[in-house]
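# Got a predicted structure here, sequence first:
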Amino acid sequence: MPFSPKTIWRKLGFGIGIFLLVSLGAAQFFKKDLIRLQFVLTLFEPAGIVENFRNMTRVLDYRTVRRRGPVYRIPYESKRLPASYPYQGQDHDLAQWIERTATSGIIIIHDGKIAFERYYLGNHASTRWASWSVGQSIVSALVGFAMEEGLIRSLADPVNDYVPRLGASGYNGVTLREVLQMSSGIGFNEDDADWHSDINRLARRVALGKAIDDVVVSLENERPPGTFHRRVSMDAQVLAMVLREATGRSLSTYMEEKLWSRLGMESDAFWIVDGDGMELVFCGFHAQLRDYARFGLFFLNQGKTFRGQQILSARWIQDAVTPGRPHLLPGADNPNSSSRPAFGYQWRLPEPPDGDYCAIGICGQFIYVHPRYRVVIAKTSADADDIPSGDERDVESLAVFRSIAADMARHP
């Protein structure tokens, strides 16, 4: 019997209602993923980059690295900064550089005392800020701790000895030393300005709750390991995977035990994590500016705490900031490196060599150490113009840091 128009409309209305309810339920179910994806897609937008860099933990999942023990109150001895710095044969205004690179905070420590500390763009001393690749240099120190505890046997060990899943990836047979030196040979496009690059596709996947371990296992190598240096953030992520398996603890827990509870840190820090709770070493560490500087002091003091206790060997510190192979040496004309600065264990070394070294993150994040001048500089920024500039912006910043360090030494 044919349905009456009223019956047809009733059934159609019921179907539309069911569809709307299902759609609403799906939207609620995926709401968190959609919010995270929107956040990641607009992360580097100039209009929102400052708020994004200091508020990632409001949107993305994270794990806390808790500080413990007494805070090391770094003494103050205020000094004036030089008005200018030399770069490419000309003098440039230092205050303009601070503004032009969208500095959100800078602290300069000379001979164990804070000589200069300023905050900008609404930041203050208690602001936690995204470190980006600076966190990779901190993680490299944790490899040193695991080595000296005997949890990692040798840097010559293949990473798949510790993480068997990597045996099915391009990391099969790649050694710990080769991933520390970003010389794994893995094919991975790090161009942050390219929508289709591996690093941007990875960020979108993680925003949707995917496991980063699965991404790492899917990677393939494009050249023999140990022959060419290129920045591959997944090499640092592999270090975290190895540390997790070797220590039996999360990266956050191990970092808390070995560093954040021993260096007199001022505040808890945060690691952004994926859907499985794995720390995102390629981008996800957040801490206060002074605590970044305290880590720099730890390296300046050759692995000693503010109390003078040797907790990481001076030999490891030295090896970490030494380019151990020809392909790690500095220079734009090095045919086996894609980077102008030299490279150690996730640390970069300016040219020409002067004993100084630096942890560098995208958009102007730095921990710079100059042992001869006894200077540590930590800088956080929201410099969106750094993304298309390649190494150029970093090379200029390193020139600024060298100029400041030399000036501090001239005016003790």
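Received it, and whenever you're ready, just let me know what you need. Numbers count the residues shown, from 1 in each chain.

# going forward, measure contacts and count neighbours with C-alpha atoms only.
Will do.

# residue boundaries of the strands in the stretch 51-200 of the chain?
With DSSP state E, counting those that start in this stretch as the definition, the stretch 51-200 of the chain shows strands at residue ranges 62-65, 84-87, 90-93, 103-110, 113-119, 128-130.

# In the last one, which residues are buried?
Within strand 128-130, the residues that qualify as buried are 128-130, counting by 16 or more other C-alpha atoms under 10 Å.

# try the first one
Within strand 62-65, the residues that qualify as buried are 62-63, 65, counting by 16+ other C-alpha under 10 Å.

# Same check on the fifth one?
For strand 113-119, the neighbour count (16+ other C-alpha under 10 Å) marks 113-117, 119 as buried.

# swap in the second one?
The neighbour-count criterion (16+ other C-alpha under 10 Å) identifies 84-85 as the buried residues of strand 84-87.

# Next one for the comparison:
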Amino acid sequence: MAAVLAHQGLLDRAARTSFYVPELAGTAFGDARIDDLLHMGTQVSYAGRPFDKSIEAQRYFAVIAPRLRPFGYSGPTTIREHLLTARAVGAPGSGFVHENGNVEALAEVLRRITGVSTSALLGELLWSRIGAEEDAYYVLDGDGVEAASGGFSATARDVARLGEMLRCRGAVGDRQVVPEEVVTDIVGGVPDGYPRRVRLPAAPPTSSATLSYHDLWWIPNDAHGSYMASGIHGQRLFVSPGLDLVVVHFGSQVVSPAVPVVPLVQAFLRLGVHLDSTAGAATR
């Protein structure tokens, strides 16, 4: 959605977040550029705590889910309050740190630009135009604001429709839903200044950094122009235009340093190559 609004000239990627959300000025997100949010380029500490991804994930869950708050919790109770506690510990764009606050700050920017909620914007730009069979749902915080970085719920069939629209360069049949330039830019290259190779958050620090990250999409850098949206517990939307392949995977994998990362991307690619070769043989 951010890329579409930028394509329409409504969102300036080079602008600071505080230009759109003035109350975030002085925070790690407010002083960052929109492109920093889209590439996980902020260096952040919340409420003076040293950053630890697993701890901050638990704190984020406590913000949006009262039942997950520890005894005696006195921290933020809304996403906006949570973002206001973020302070920069490094220059924006100086490194890659996968952090939910980037997506939440970006979602607030989109709400300010359009004047509508995240769910209404998604419905207008995408969901109502891809032939979705079912409504999709967002988790809400105490202010009734959608959580943009997690908690989105939709059927596998409708997520596949979203992926198929992207595989077809933004089109559904003869109707262009998303500008073709927006879709092709997903794998068009990471902008200068951001890391070219990164690893999934759950990957061991000793593992090779082979993925790229652009506009909140993971890029496997394979020969087929593939890209992927990835959820914390194994949910995946994998789009591979070169293999004519869209894969939706719903999972519930354990997130622990003691549990190896499941090689889903490799499995998807092997599946796609096999189907592609089978289809080619049938054609011949």
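That came in fine, so what should we check first? As the structure is a computational prediction, the values presented were derived from the model and not from experiment.

# Got a TM-score for the pair?
Remark: TM-score between the superposed chains equals 0.84 [TM-score structural alignment, normalised by the length of the second structure]; 259 aligned residues with a C-alpha RMSD of 2.4 Å.

# secondary structure class for residue 251 of the second structure?
On the three-state scheme (DSSP: H, G, I helix; E, B strand; the rest coil), residue 251 of the second structure is labelled coil.

# Can you tell me what residue 4 of the second structure aligns to in the first structure?
Residue mapping for residue 4 of the second structure onto the first structure gives residue 145, with TM-score structural alignment as the criterion.

# Residue 257 is in contact with that match, correct?
No - with contact defined as C-alpha atoms under 8 Å, residue 145 of the first structure and residue 257 do not form a contacting pair (10.5 Å).

# quick revisit: would CSV of the strands of the stretch 51-200 of the first structure with distance to residue 32 of the first structure be doable?
What follows is the strands of the stretch 51-200 of the first structure, written out as CSV (distance: least, C-alpha to C-alpha, whole Å):
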stretch, distance to residue 32 of the first structure
strand 62-65, 14
strand 84-87, 46
strand 90-93, 45
strand 103-110, 29
strand 113-119, 32
strand 128-130, 21
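
# Which one of those strands lies nearest to residue 238 of the first structure?
With respect to residue 238 of the first structure, and counting by C-alpha to C-alpha, the nearest of the strands of the stretch 51-200 of the first structure is strand 62-65 at 18.6 Å.

# Figure out how far the biggest helix by length in the second structure is from the centre of its chain.
For the second structure, the helix reaching the highest residue count under DSSP state H is reported as helix 264-283. Between the mean C-alpha location of helix 264-283 of the second structure and the chain-wide mean there is a distance of 26 Å, by C-alpha atoms, centre = their mean, to the nearest Å.

# which of the residues in that helix are buried?
268-269, 272-273, 276.

# Then stretch 12-28 of the second structure?
12-13, 16-21, 24-28.

# need the helices for the stretch 1-150 of the second structure, in chain order.
Assignment of helices within the stretch 1-150 of the second structure using DSSP state H, counting those that start in this stretch yields the ranges 2-7, 17-20, 34-38, 53-64, 79-84, 100-114, 118-125.

# can you list these in TSV and add distance to residue 246 of the second structure?
As requested, the helices of the stretch 1-150 of the second structure are arranged in TSV below (distance: least, C-alpha to C-alpha, whole Å):
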stretch	distance to residue 246 of the second structure
helix 2-7	21
helix 17-20	33
helix 34-38	23
helix 53-64	29
helix 79-84	33
helix 100-114	24
helix 118-125	20
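
# So which of those is nearest residue 219 of the second structure?
Residue 219 of the second structure lies closest to helix 34-38 among the helices of the stretch 1-150 of the second structure, at 13.7 Å (C-alpha to C-alpha).
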